[in-house]
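J.: Would you be able to build a 3D model of this:
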Amino acid sequence: MPNIAIILASARPGCAGAAVAHWVLTQAEKRTDATFDLIDLAEVDLPQIDEAMPPALGRYTDPHTQQWADIIADFDGYVIVTPEYNHSFPGVLKNALDRVYAEWNNKAVGLVSYGVDGGVRAVEALRLVLKRPSARRRVGTGHLEHAHRLRRLVHPRRTSRFRPDHHA
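T.: Next up is the predicted model:
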């Protein structure tokens, strides 16, 4: 059975992303044809890339890089839950994507974005990063529209109360 990681791509304390990622996990767990695990990049806490060799060579020397490689290699696909920061996706996600190489290859990736205009620019930027020749070329995307309603739906101190609007 496929094992899918749902990756929360924000390390910002109290972010709405935790509620969005848990909602995605809850929806995903209704399926019986795969297993799902949540990875919170704030908890992974990877330092900036500090390997001497390029990740494409696969010669990881730092324990935190090897541990990250083992985590990513265990999954058959990923759903990345990302906010839009400054018309792109967060640096913590770029660091996580760039730290290892072969472990991401030939695996499906889905994107869920939120933020201003539903986070569409974060998805646009991620699609470019994820379309390298060795990655799967089909990237499923979805975003939460009506971002102006997100502020009303998610109180900063009660992020577990997130409920997306149902709309066409």
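J.: from here on, contacts and neighbour counts on C-alpha atoms
T.: Noted.
J.: which residue ranges form the strands in this protein?
T.: In the chain, the strands defined using DSSP state E lie at 3-8, 35-40, 77-83, 108-114, 139-143.
J.: In CSV, list these along with distance to residue 14 and mean neighbour count.
T.: Output for the strands of the chain, formatted as CSV (distance: least, C-alpha to C-alpha, whole Å; neighbours: other C-alpha atoms under 10 Å):
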stretch, distance to residue 14, mean neighbour count
strand 3-8, 13, 21
strand 35-40, 13, 17
strand 77-83, 13, 25
strand 108-114, 15, 22
strand 139-143, 20, 16
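J.: want to put them side by side, so please do this one too:
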Amino acid sequence: MAKPRIGVIISSTRDTRFADKPAQWLMDKVKNHPDLDFELIDLRDANLPFFNEPASNLWMPSSDPNAVAWQEKLAGLDGFIFVVAEYNRSITGALKNALDQAYKEWNRKPFSALAYGSMGGARALEHLRLIGIELQMVPLRNAVHIGGGDFFKVSPLGANAPMSEIEGNLEGSLKATLDELSWWAKTLQNART
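T.: This is a model prediction of the structure:
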């Protein structure tokens, strides 16, 4: 069986977003992963309209071609890592809309996050996990959080240092996340087939 394919989804679409910096750091760390293949997916490129279908694609096909293309992209993936910005104690509107644009393509697939913000994106990730349960996804226990002093060290809101300045604080949680993601992605990939 082929290695599970993991989509790394950048969930902020703002022009001034911070997400590109941690997303690139993550992609550099996973580029030669022995058990998983990773693909960077930017919600900016999806060009999704606000959800306006008569029903979820669980019940009837979507009519918007961009939504259908998004569903097809998700269908080819076996799990996800969301790059999660915390906006007002939750996920971005762009991410919520992207989640709503598909249903069955999320089912029975694991996900984790690289979350950031003053509190490490913990509150946003908590909301994302609840949404994931409704989408029949498997939210993982482990995640990577960039918060507090580390966030302000690498963020343009603070010192804007390179990610290498804080990666020693992130590597343990990244290893735990990838180990857990690998187990669940393989297990669920086998179960879905």
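J.: can you tell which of the strands of the first structure is closest to residue 68 of the first structure?
T.: Counting by C-alpha to C-alpha, residue 68 of the first structure lies closest to strand 35-40 out of these; the figure is 10.9 Å.
J.: That closest one corresponds to what range in the second structure?
T.: Aligned by TM-score structural alignment, strand 35-40 of the first structure corresponds to residues 37-42 of the second structure.
J.: What lines up with residue 138 of the second structure in the first structure?
T.: That one, residue 138 of the second structure, aligns with residue 136 by TM-score structural alignment.
J.: check contacts around the nearest residue to that match once chain neighbours are set aside.
T.: Nearest-residue entry for residue 136 of the first structure: residue 106, 5.0 Å, with adjacent residues in sequence omitted and distances by C-alpha to C-alpha, 6 or more residues apart in numbering. Contacts for residue 106 of the first structure (C-alpha atoms under 8 Å, 6 or more residues apart in numbering) come out as 134, 135, 136.
J.: Can you tell me which of those is nearest residue 142 of the first structure?
T.: residue 136 (17.2 Å).
J.: does that closest one really touch residue 110, like I thought?
T.: No: in this structure residue 136 of the first structure lies outside contact range of residue 110 using C-alpha atoms under 8 Å: 10.9 Å.
J.: What separation is there between residue 148 of the first structure and residue 117 of the first structure?
T.: According to C-alpha to C-alpha, to the nearest Å, residue 148 of the first structure stands 8 Å off from residue 117 of the first structure.
J.: neighbour count winner among those two?
T.: Using other C-alpha atoms under 10 Å as the criterion, residue 148 of the first structure and residue 117 rank with residue 117 on top: 15 against 12.
J.: The more buried one - nearest residue in space that isn't next to it in sequence?
T.: Excluding the flanking residues, the one nearest residue 117 of the first structure by C-alpha to C-alpha, 6+ apart is residue 147, at 5.6 Å.
J.: tell me the contacts of the residue nearest the centre of the first structure?
T.: Central residue check for the first structure by C-alpha atoms, centre = their mean: the C-alpha nearest the mean position is that of residue 80, 2.5 Å away. Counting by C-alpha under 8 Å, 6+ apart, residue 80 of the first structure touches 6, 7, 8, 9, 109, 110, 111, 112.
J.: quick revisit: can I get the strands of the first structure in TSV including distance to residue 165 of the first structure?
T.: Shown next, in TSV, are those (distance: least, C-alpha to C-alpha, whole Å):
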stretch	distance to residue 165 of the first structure
strand 3-8	20
strand 35-40	23
strand 77-83	17
strand 108-114	13
strand 139-143	12
